[in-house]
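S.K.: got a predicted structure here, sequence first:
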Amino acid sequence: MNMWQKAIEDAVQKTKVNMERFGDLFPHVSDNDVYLLNPNDDWTDGFWSGILWLCYEYSGDQAFREAARKTVASFKQRLEKNVALDHHDIGFLYSLSSKAQWIIEKDEAAKALTLQAADVLLKRWRPKGQYIQAWGPEGDEHNGGRIIIDCLMNLPLLYWAYEQTGDAKYKEIAVTHANLSRRYLVRGDDSSFHTFYFDQENGEPLHGGTHQGYRDGSTWTRGQAWGIYGFALSYRYTKDPLYLETSKRLARYFFERLPEDNVVYWDFNVPVDADTKRDSSASAIASAGALELLDHLPQDDADRKFLEDGIQRSMNGLVDKYATIGKPDAQGFIEHGSYHVRGGNAPDDYMIWGDYYYLEALLRLEKGLKGYWYE
């Protein structure tokens, strides 16, 4: 059994135990190594569903399938009751739950639910500014003109809806937002802003900023990772070479800055000392995203070897030094993720999205399973 297989088997076993621990609740981040649970009312709840579907595809164990299907039923109720859906993370919620079920089982009810979710995401579209608003109600004084780099991972829900329906509005909005993100969130040195603000009335660009990074002009490592993966997915759906180029630029910036143990700190510009927090989830996302990027590069591409080495270094670092292999009671797959360091919110804990992308990257490497961002 190679190291990837060992890590996958460990994650699958932990998921089986977690199914009993969590019951009908959803894990978010941990506190003292115990996952905090919620009744499907947070932006992160799709990642648990995605982990269950990945475990089912890998193992064929019907227990994972039944647990995953139960989460989809919960997401159906969440949409019907409109529980905590007033944000842009609808793609994270429904791509990894109901869309995953459609991809695996071709369940028509799951497809219909996912299309309804895409319509919920469209409600975040602001025609005056030509962007998808990240947070808050329309007209919100602070967030009304804000986009964030995370949203690139929600756009695949709209691309998919276009493919399923032929309705051009889904793709047009996704492309418009991706282009705006490329222009204003990606800097000339290939780093990235976490957020950018626009005038709500006329769409004029105002300034870059951050919410979870070290400072407005720094590069939040998880944001850089979202950009790697998100632009690679926009390329998959549109074949616009500018998206491929942007994903490569962001990936090179990320992997050129790996620290000695190959797992990144929470921000590329934060002063580093013995107490500086890591973000293992950023390394997991970047690895999965770079694996997606490699799917689109020819074998003789000048950046291919560098990207392959970066992925290997990152994943080796996670498996060797951050994974909970050999800790059967651990609830998370990888330690030392960070949610919001400056805000004091889970600065050094398990992150359910870190666990998801870690497992997705492992399954890409070992089995060619690629998650649920596209069919």
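M.R.: Sure, I can see it.

S.K.: switch to C-alpha atoms for all contacts and neighbour counts from now on
M.R.: Fine.

S.K.: neighbours of Gln130, just the number please.
M.R.: 16 (other C-alpha atoms under 10 Å).

S.K.: touching, it and Val175? I think so.
M.R.: No - in this structure Gln130 lies outside contact range of Val175 using C-alpha atoms under 8 Å: 10.6 Å.

S.K.: Ala330 contacts Asn32, doesn't it?
M.R.: No - between Ala330 and Asn32 there is no contact under C-alpha under 8 Å: 10.9 Å.

S.K.: of these two, who's got more company?
M.R.: Ala330 (19 against 10).

S.K.: three-state assignment of the closest residue to Val341 other than its chain neighbours?
M.R.: Excluding the flanking residues, the one nearest Val341 by C-alpha to C-alpha, 6 or more residues apart in numbering is Pro347, at 4.6 Å. Using DSSP: H, G, I helix; E, B strand; the rest coil, the structure places Pro347 in coil.

S.K.: just the buried positions in the helix or strand containing Leu242, please.
M.R.: For Leu242, the element it lies in under DSSP states H and E is helix 241-256. Applying a neighbour-count criterion of 16 or more other C-alpha atoms under 10 Å, one finds Tyr243, Leu244, Thr246, Ser247, Lys248, Arg249, Leu250, Ala251, Arg252, Tyr253, Phe254, Phe255 buried in helix 241-256.

S.K.: who's in contact with the third one?
M.R.: It stands for Thr246. Residues counted as contacts of Thr246 (C-alpha atoms under 8 Å, 6 or more residues apart in numbering) are Arg182, Ile228, Phe231.

S.K.: want to compare, so here's the second one:
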Amino acid sequence: MGSNEPTTAQGNAFCTKAYGYGKPAAKPVFRQHGPENMEDSNGNPPDEFPETVPQSGKNSGRYVYREADFWTCGFFPGSLYCILERSVKYPEHFLADGNQGRVSVQSCQLLKQSLLGVCRDWAQPLHQMAYRTDMHDVGFIVEPALRRDYELTGNIQSLNSILTAAKSLASRYNDKAKAICSWDQMVNNRLNFTTKDSGFLVIIDSMCNLDLLFYAGHHFKLQRLIDIGTTHAHTIRSTHLRQVPNCEGALYTQYSTYHLANLCPHTGKVLQKLTVQGYSDESTWSRGQAWGILGYAQSYNWTKDPILLSTACGLAEYFIARMESAPACVEVEQQDGSKTGRYVPLWDFDAPVDEKDPLRDSSAGMIAANGMLLLHGALTATGDVKGAAKFLRYAVLIAKHTLDLCFATDQLKLSIQTDKDDKTKAVAESADASAPSFEALLRRATANFNGNFPDRYSNHGLVYADYYFLEFGNRLLQAGLC
């Protein structure tokens, strides 16, 4: 490894800045649950969930909420459970404040005591969502929170809901197409798929819902769930991936991705290859590429199928190549004269670039970084030291540049208050009253900038950018890298 390679010290620096005192450890809990309720669970399940945080306009800095049955509803509870996981498994990294003395033992313990109740309040609606068979996103909905609830507490209800969700997802599998249907319909200014007869729609995002099938399949010894996940992963290889010429320094065959494939439900033949959220049908939408990296890495970890591992590596190679070849305008000079930002990916690798303000997607970067960390572990286990080192290097570079460019710097501090009944609770206060409040952890996400939608969303905080940001830190700790 060269002098620019990540080290354990750099991993520690990431955890200290991103996962120590302040926002990641406390802000999501206090901002969204309310400091007045931190001492106990209030038992009231939410009817809507945080999704985006605008960076401008009248609601700048405040979460915009979506209905409780929207596909992103699982990521905020998942973020809370990431914090709970950190407090239980890695207490030395929970509310670590760099010895600045701002977090007392008492306030830390009060926060820990309240976390599980807060997590379960936010996760309660997810149990009912597990029964949904009208969508493929049940993995995104239930796994981030309910898997951790089971693993940290042994709650059988959560494991049973995971099984229910896996069966719901499996019900969308078509044996003739050898794939799981992602969407029953898709209508925008260009597309008009309104029935299953008009399209069997499969998107690259589906790769990250397969983990649900493998997890439930192995827990309950249901080989059919495992087989469906494995078959779908192989189908996506042939329907969504494009082999591209390798760039200099590539270690693996490179692949780019289509976002959407419309299959014949009777034969599995590809009828169309399209995009819904990318710039164009033939472009590479960066978050779609990231879903592929993470999904294939997860699938390999369950199956140990070398084809799935090489696929994940090829997708990651292309993601890296496109960041490296991005125009110079993606780099931003910092106060010390160094440059950052190259490894916060553009929202679409082939879209026109505004040289004054390149449009990025921090969520794509953090999803890809998680996938690359999984690849580091998988390749280390197979003895591929060179490949493992490469993906670790870029995973940390993505995280570092995301912190440099996207991390919302306002922080909270914890204080102890005693009510009239002598009951103590931890209360959150702004650490700097002059700093503009921003309720998400990361800025510069792009939910959807495709030109065929009347409403386009860019340059905002995004709940799943935050989730994968938090998960990345926990993965570093699990791997002993910080």
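M.R.: Great, that's in hand. This structure is a prediction, so every number in the text was calculated from the model and none was measured.

S.K.: returning to what we had before: got the angle between the helix or strand that the helix holding Leu242 of structure 1 is followed by and helix 241-256?
M.R.: Next along the chain after helix 241-256 of structure 1, taking DSSP H and E as the criterion, comes helix 280-294. Here helix 280-294 of structure 1 points in a direction 140 degrees away from that of helix 241-256 (axes from the mean of the first three to the mean of the last three C-alpha atoms, to 10 degrees).

S.K.: return the list of helices and strands in contact with helix 280-294 of structure 1.
M.R.: Counting contacts by 3 or more C-alpha pairs under 8 Å, 6 or more residues apart in numbering; DSSP states H and E, helix 280-294 of structure 1 is packed against helix 221-238, helix 241-256, helix 304-317, helix 352-367.

S.K.: and those helices, which is most packed in?
M.R.: Counting by mean count of other C-alpha atoms under 10 Å, helix 221-238 has the highest mean neighbour count of those, with a mean of 26.

S.K.: residues in structure 2 matched by it, start to end?
M.R.: Aligned by TM-score structural alignment, helix 221-238 of structure 1 corresponds to residues 286-303 of structure 2.

S.K.: show me how far the matching stretch is from its chain's centre.
M.R.: 11 Å (C-alpha atoms, centre = their mean, to the nearest Å).

S.K.: what's the mean deviation for that stretch versus structure 1?
M.R.: Here stretch 286-303 of structure 2, set against structure 1 after superposition, deviates by a mean of 0.5 Å using mean C-alpha distance after the TM-score superposition for structure 1.

S.K.: rewinding a little: what is the nearest of the contacts of Thr246 of structure 1 to Arg364 of structure 1?
M.R.: Using C-alpha to C-alpha, Ile228 comes nearest to Arg364 of structure 1 of the contacts of Thr246 of structure 1, at 16.1 Å.

S.K.: wait, isn't the closest one in contact with Ser287?
M.R.: No - at 9.1 Å, Ile228 of structure 1 does not count as touching Ser287 under the criterion of C-alpha under 8 Å.

S.K.: quick one, longest helix in structure 2?
M.R.: helix 105-129 (DSSP state H).

S.K.: average offset between the helix or strand just after that helix and structure 1?
M.R.: With elements assigned by DSSP H and E, the helix or strand that comes after helix 105-129 of structure 2 is helix 138-142. Its matched residues in structure 1 lie on average 0.6 Å from helix 138-142 of structure 2 after superposition (mean C-alpha distance after the TM-score superposition for structure 1).

S.K.: which part of structure 1 matches helix 138-142 of structure 2?
M.R.: The aligned range for helix 138-142 of structure 2 is 90-94, by TM-score structural alignment.

S.K.: map the residue nearest to Val341 of structure 1 onto structure 2.
M.R.: If you follow Pro347 of structure 1 across to structure 2 using TM-score structural alignment, you land on Ser458.

S.K.: same check, this time on Val29 of structure 1
M.R.: So Val29 of structure 1 corresponds to Thr52, using TM-score structural alignment.

S.K.: quick check, its match in contact with Gly61.
M.R.: No - Thr52 of structure 2 lies out of contact with Gly61 (C-alpha under 8 Å); the separation is 9.4 Å.

S.K.: so the two - more neighbours on which side?
M.R.: Using other C-alpha under 10 Å as the criterion, Thr52 of structure 2 and Gly61 rank with Thr52 on top: 27 against 21.

S.K.: packing partners for the helix or strand harbouring that one?
M.R.: Using DSSP H and E, Thr52 of structure 2 falls within strand 48-54. Under the contact definition 3+ C-alpha pairs under 8 Å, 6+ apart, strand 48-54 of structure 2 sits against strand 64-67, strand 460-462, helix 463-478.

S.K.: could you dump the ones you listed to a markdown table with distance to Ala216 of structure 2?
M.R.: Shown next, in a markdown table, are these (distance: least, C-alpha to C-alpha, whole Å):
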| stretch | distance to Ala216 of structure 2 |
| --- | --- |
| strand 64-67 | 27 |
| strand 460-462 | 28 |
| helix 463-478 | 21 |
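
S.K.: select, out of the ones you listed, the one closest to Leu263 of structure 2.
M.R.: Closest to Leu263 of structure 2 of these, according to C-alpha to C-alpha: helix 463-478, at 28.4 Å.

S.K.: what is that closest one packed up against?
M.R.: Against helix 463-478 of structure 2 (3+ C-alpha pairs under 8 Å, 6+ apart) you get helix 8-19, strand 48-54, helix 75-89, helix 362-382.

S.K.: that helix vs structure 1, average offset?
M.R.: Relative to structure 1, helix 463-478 of structure 2 is 1.4 Å off (mean C-alpha distance after the TM-score superposition for structure 1).

S.K.: same deal with stretch 308-321 of structure 2?
M.R.: Counting by mean C-alpha distance after the TM-score superposition for structure 1, stretch 308-321 of structure 2 comes out at 0.8 Å.

S.K.: circling back to that earlier point, can I get the helices and strands packed on helix 280-294 of structure 1 in TSV with distance to Phe193 of structure 1?
M.R.: As requested, these are arranged in TSV below (distance: least, C-alpha to C-alpha, whole Å):
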stretch	distance to Phe193 of structure 1
helix 221-238	8
helix 241-256	12
helix 304-317	22
helix 352-367	21
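
S.K.: for the residue nearest to Phe22 of structure 1 when sequence neighbours are not counted, give me its contacts.
M.R.: Excluding its sequence neighbours, the residue lying closest to Phe22 of structure 1 (C-alpha to C-alpha, 6+ apart) is Leu37, at 7.3 Å. By C-alpha under 8 Å, 6+ apart, the residues touching Leu37 of structure 1 are Phe22, Leu25, Phe26, Pro27, His28.
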